[in-house]
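> no sequence for this one, just the structure:
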């Protein structure tokens, strides 16, 4: 036979590979052709052509059928190995594109883990029903560290909570003013803004300093030289809102903490004017070295669009009447 020509020819995933594997399995060209629903001569031509091109026999021909030569056994193992590798590639590609499953991971502060993120996931799951989502509620410093170490697809934390990193990209931000949260039947509910001093005689519910909003409130009060004596302090946003619903007082929180309660009319948010209590700035971040799946990209984009929409709504309502 002629020596091998065109050594770069790829046999795996080709018609020859299909014919060759079936003949090896059946031990007969005729039986293989019947299974493949092609003519025996077409199968035989493929095998003879490759044997000639490779310069070696792939089958021993017997009166009772065919059996693989050593070269044939090696080629069969190579073809089957190539098939397994290609199938594994397809599986990983499907997971990467988010079409057939996969996992989207995120680390978020409690302010958005209660209702904002579930609403986002409810919408994104319609397009990616087989994707699993993992939501980890962390303190703001741990979130920046987790994103920086490439442990999650993205995070929602505070913009100024950690030193910037080249690996961490801020995709979008949301300014969250701090104000009073009350029930709809509270006298403050009729107003959009009021001064801090207006509620100093009320029973106040405040987040403790372990929460970012609690730390910002205390810093602002110190700057203004204002002292408040809360009736309740709590380290859970959910618990603070529950106390407000029970009519136990007026809470100090960010507007982001009560996004959905405002929409439903369950609670009301009243801005604080003429105050040194600065708004919190939430940041949507991801690690630039992380390859995001289609589902993770879609989730990131949806959160970014919601941040933008909330910022626009906040800007539109930033000049209401103020209670004296």
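Perfect, I can see it now. If you're wondering where the values come from, they're calculated on a predicted model, not measured in any experiment.

> For the rest of this, base every contact and every neighbour count on C-alpha atoms.
Noted.

> Enumerate the strands of this structure by residue range, in sequence order.
59-62, 65-68, 103-108, 132-137, 154-158, 168-176, 178-182, 193-195, 204-207, 232-234, 250-254, 268-273, 280-287 (DSSP state E).

> also this one, for the comparison:
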């Protein structure tokens, strides 16, 4: 019994170190783990004394991991991920759906795909909790390798060398047009037709924009947007008010952020390839049961 208490106490200390590493502040980390800053600092110092090495560099601006700390935190995150996977598997054996799902997702997926999927999943398995980081495409691989998430979701990720692909879902790009626009009654559009009008695009680095620019470069046409934004909802709002043509993908169209005076016309696949939604995990790791079930739900959603 004493050994079990010791194990749990050490696990809590490891989570404290991870919280400080993420926030780079004893005070900010203390809020996230619900203890006082002085108590948290004592826990960190006690662990450093037990290890016989400092884990953090301390200065007036806060704390940051040193080289030993970087190695230790990498080990911590691996252990926490392994423990969560085992807990989920044990809960599954009991016929219960418990667990904690850690997701890193790019902004368009976080805003337009995840809310409905999380709500549906929790209505079936209310014992499961979620942790969702919103990251840029360029940060997807790092989120996996740093083990701050179990599942990464991105529209056309930049680098997939550490990415074990679970799902790869093609999405046909649609033009976003006001219902009174001359092109609104078309069943499909060529990109070149759209480019005859004012264009609104996501910011550079967005997977949707990259797919459009790849298609336009093959036609030796440069896209020069009148407005750029990292918020697809804002772009749609501007179009709703009467300015230009934008672009989106079906999971946005299926969200609740739609405007009555805006319609969506698919682009000709001969000109613009499908944009891919990637869902994956770190190579050579096994997903917790609850997370694997969540992925299966998303797969079924796209198949409907």
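Good, I have the coordinates. Owing to the predicted nature of the structure, the values given are computational and were not obtained by experimental measurement.

> that older thread, so which of the strands of the first structure has the densest surroundings on average?
Comparing those by mean neighbour count (mean count of other Cα atoms under 10 Å), strand 154-158 comes out on top with a mean of 29.

> Can you say which of the strands of the first structure is nearest to residue 298 of the first structure?
strand 103-108 (10.4 Å; Cα to Cα).

> Where in the second structure does the closest one align, residue-wise?
Using TM-score structural alignment, strand 103-108 of the first structure corresponds to residues 100-105 of the second structure.

> mean per-residue distance, the matching stretch to the first structure?
For stretch 100-105 of the second structure, the mean distance to aligned residues of the first structure following superposition is 1.1 Å (mean Cα distance after the TM-score superposition for the first structure).

> Can you tell me what sits against that stretch?
84, 128-136, 140, 143, 148-154, 290-291 (Cα atoms under 8 Å, 6 or more residues apart in numbering).

> on that earlier part again, looking at the strands of the first structure, which is closest to residue 35 of the first structure?
That would be strand 65-68 among those, by Cα to Cα, at 15.9 Å.

> residues in the second structure matched by the closest one, start to end?
Using TM-score structural alignment, strand 65-68 of the first structure pairs with nothing in the second structure.

> Any chance of the strands of the first structure in TSV with distance to residue 43 of the first structure as columns?
TSV is the format used below for the strands of the first structure (distance: least, Cα to Cα, whole Å):
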stretch	distance to residue 43 of the first structure
strand 59-62	13
strand 65-68	13
strand 103-108	44
strand 132-137	45
strand 154-158	53
strand 168-176	56
strand 178-182	76
strand 193-195	83
strand 204-207	77
strand 232-234	77
strand 250-254	73
strand 268-273	77
strand 280-287	52
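
> buried ones in stretch 63-77 of the second structure?
By neighbour count on 16 or more other Cα atoms under 10 Å, the buried set for stretch 63-77 of the second structure is 63-65, 69, 72-73, 76-77.

> Please enumerate the helices of the stretch 101-250 of the first structure.
110-113, 116-127, 140-148, 212-224, 237-245 (DSSP state H, counting those that start in this stretch).

> So which residues lie in contact with the fourth one, not counting its own?
Residues external to helix 212-224 of the first structure that are found in contact with it (Cα under 8 Å, 6+ apart): 140, 178, 206-209, 227, 253-254, 275-280.

> Identify the residue spatially nearest to residue 210 of the first structure, adjacent ones excluded.
residue 235 (6.7 Å; Cα to Cα, 6 or more residues apart in numbering).

> what's around that neighbour, how many residues?
For residue 235 of the first structure, the neighbour count with other Cα atoms under 10 Å is 14.

> which residues touch the counterpart of it in the second structure?
In the second structure, residue 235 of the first structure lines up with residue 230, judged by TM-score structural alignment. Applying Cα under 8 Å, 6+ apart, we find residue 230 of the second structure in contact with 202-203, 206.

> Make TSV from those and add distance to residue 88 of the second structure to it.
Converted to TSV, the contacts of residue 230 of the second structure look like this (distance: Cα to Cα, whole Å):
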residue	distance to residue 88 of the second structure
202	38
203	38
206	34
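
> Residue 44 of the second structure: which of those residues is nearest?
Nearest to residue 44 of the second structure among these, with distances taken as Cα to Cα, is residue 206, at 39.5 Å.

> The closest one and residue 224 of the second structure, how far apart?
Applying Cα to Cα, to the nearest Å, the value for residue 206 of the second structure to residue 224 of the second structure is 15 Å.

> likewise residue 285 of the second structure?
Residue 285 of the second structure is 43 Å from residue 224 of the second structure, by Cα to Cα.

> With residue 69 of the second structure instead?
46 Å.

> Filter the buried residues of stretch 63-77 of the second structure down to just the ones in helices.
Among the buried residues of stretch 63-77 of the second structure, DSSP state H puts 69, 72-73, 76-77 in helices.

> Which members of those residues are the farthest-apart pair?
It's 69 and 77 that sit farthest apart of those, by Cα to Cα, at 12.1 Å.

> show me what contacts whatever residue of the first structure lines up with residue 154 of the second structure?
Aligning on TM-score structural alignment places residue 154 of the second structure opposite residue 157 in the first structure. Residue 157 of the first structure sits next to 108-109, 140-141, 143-144, 282-285 when contact means Cα under 8 Å, 6+ apart.

> and what of residue 156 of the first structure?
Residues in contact with residue 156 of the first structure (Cα under 8 Å, 6+ apart) are 106-109, 143, 282-285.

> Brilliant, that's me finished.
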